[in-house]
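S.K.: Quick one, structure for this:
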Amino acid sequence: MKPYAKIDSSQMPIVTVSFTGEKSTDENFQLYLDEVESCYDDRKTIAIIFDASKATIPKLSHQKKQASWLNQHWKLMQNYCLGTAYVIPSTAIRAVLKMIFSFQNQPVPYKIVSKMEEAHDWIQELNKDNKEAKSL
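M.R.: Next comes the predicted model:
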């Protein structure tokens, strides 16, 4: 089975999820969701960058499954995810994300950008704002 996405947690607390360009199957999509969930195992604050530069459009059933995953993990994300940045240069993939969010809203701050550098800058700014808010 070829992976739908690869998870890189080597830069914790920033996790990068890179979509591989493989088509979604029931197996590889479930593995992707399970791996994202495992990023929360330590119950420490993280930020996630979803790099959809190579993403293919997932099946509608997988879009709904992603929305369901967001709903099921709402509190987990609210408690431990500072925010999510989506690197999406493709207008078609941006439309898919909007469709997923129409099924289920995003529980944490997010930003859609075109380049990885923009995602990192936004995460850094979000982290800075979060630290300032906690010191008040």
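S.K.: use CA for all of it now, contacts and neighbours both
M.R.: OK.
S.K.: Contacts only, for residue 16.
M.R.: Residues near residue 16 by CA atoms under 8 Å, 6 or more residues apart in numbering: 7, 8, 9, 48, 49, 50, 51.
S.K.: now the second one, what's its secondary structure?
M.R.: Right, residue 8. Of the three states, residue 8 takes strand under DSSP: H, G, I helix; E, B strand; the rest coil.
S.K.: Tell me who's in contact with it.
M.R.: Contact partners of residue 8, counting by CA under 8 Å, 6+ apart, are 15, 16, 17.
S.K.: gap between it and residue 17?
M.R.: Noted for residue 8: a distance of 6 Å to residue 17, by CA to CA, to the nearest Å.
S.K.: The fourth one now?
M.R.: If you measure residue 48 against residue 17 using CA to CA, the figure is 7 Å.
S.K.: Those two: which has the busier surroundings?
M.R.: When neighbours are counted by other CA atoms under 10 Å, residue 48 and residue 17 differ, and residue 48 comes out ahead with 26 against 20.
S.K.: for comparison, sequence B:
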Amino acid sequence: MKPCAIIDESDFPLVYIRFTGNSSTDENFPSYLEKTKACYRHQQPLSIIFDATEATLPSLSHQKMQAQWLKENEELMKEFCRGTAYVIPQAAIRAVLKMIFSFQKQPVPYQIFKTAEEAKSWVSSL
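M.R.: Presented below is the predicted three-dimensional model:
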């Protein structure tokens, strides 16, 4: 199973999630959601950068799964996530994010950036 995202916690409390360009599937997408939740196991404040530069368009069912994940983990995020930066240079992927947030709003501060440098600068200011 090729992952749709790689999660890097080596600079914790900064978590870097990079979409690989591999399509999300019914196998790899739940794994991605589980690994994202695992970032909260430390129960310490953290910030997340989602780099969707290489992301592919997820199916509507995966968008809904992401929205459900946000709903189920809302309190966890509110308690520990300082903010989420999204690196999304492509308009189509930004539209997908807006669609997900129309199903379930993002419970923590977030910003959308075109470059990783801008995202890193923003999360370091939190």
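S.K.: Buried ones among the contacts of residue 16 of the first structure?
M.R.: Burial by neighbour count, 16 or more other CA atoms under 10 Å: within the contacts of residue 16 of the first structure this picks out 7, 48, 49, 50, 51.
S.K.: Just list the residues touching residue 52 of the second structure, thanks.
M.R.: Taking CA under 8 Å, 6+ apart, one finds 18, 19, 86, 87, 88, 89, 93 in contact with residue 52 of the second structure.
S.K.: er, residue 107 of the second structure actually
M.R.: Residues in contact with residue 107 of the second structure (CA under 8 Å, 6+ apart) are 70, 74, 77, 78.
S.K.: Identify the farthest-apart pair in the contacts of residue 16 of the first structure.
M.R.: 9 and 51 (13.4 Å; CA to CA).
S.K.: Show me the strands in the first structure, by range?
M.R.: All strands of the first structure, identified by DSSP state E, fall at 5-11, 14-19, 46-51, 81-87, 110-113.
S.K.: picking that back up, considering the buried ones among the contacts of residue 16 of the first structure, which is situated nearest to residue 28 of the first structure?
M.R.: residue 7 (12.7 Å).
S.K.: Look up how far residue 129 of the first structure lies from the residue nearest to that closest one when sequence neighbours are not counted.
M.R.: Excluding the flanking residues, the one nearest residue 7 of the first structure by CA to CA, 6 or more residues apart in numbering is residue 17, at 4.6 Å. Separation of residue 17 of the first structure from residue 129 of the first structure (CA to CA) stands at 23 Å.
S.K.: mind giving me a markdown table with the contacts of residue 52 of the second structure and columns for distance to residue 57 of the second structure and neighbour count?
M.R.: Formatted as a markdown table, the contacts of residue 52 of the second structure follow (distance: CA to CA, whole Å; neighbours: other CA atoms under 10 Å):
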| residue | distance to residue 57 of the second structure | neighbour count |
| --- | --- | --- |
| 18 | 14 | 19 |
| 19 | 11 | 21 |
| 86 | 15 | 23 |
| 87 | 15 | 25 |
| 88 | 12 | 22 |
| 89 | 13 | 17 |
| 93 | 7 | 19 |
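S.K.: show me the contacts for the residue nearest to the spatial centre of the second structure.
M.R.: In the second structure, the C-alpha nearest the mean C-alpha coordinate belongs to residue 50, at 4.6 Å (CA atoms, centre = their mean). By CA under 8 Å, 6+ apart, residue 50 of the second structure lies in contact with 16, 17, 18, 19, 84, 85, 86, 87.
S.K.: was I right about the last one contacting residue 120?
M.R.: No. Applying CA atoms under 8 Å, one finds residue 87 of the second structure not in contact with residue 120, separated by 9.7 Å.
S.K.: Which residues are in contact with each of the two?
M.R.: Joint contacts of residue 87 of the second structure and residue 120 (CA under 8 Å, 6+ apart) are residue 49.
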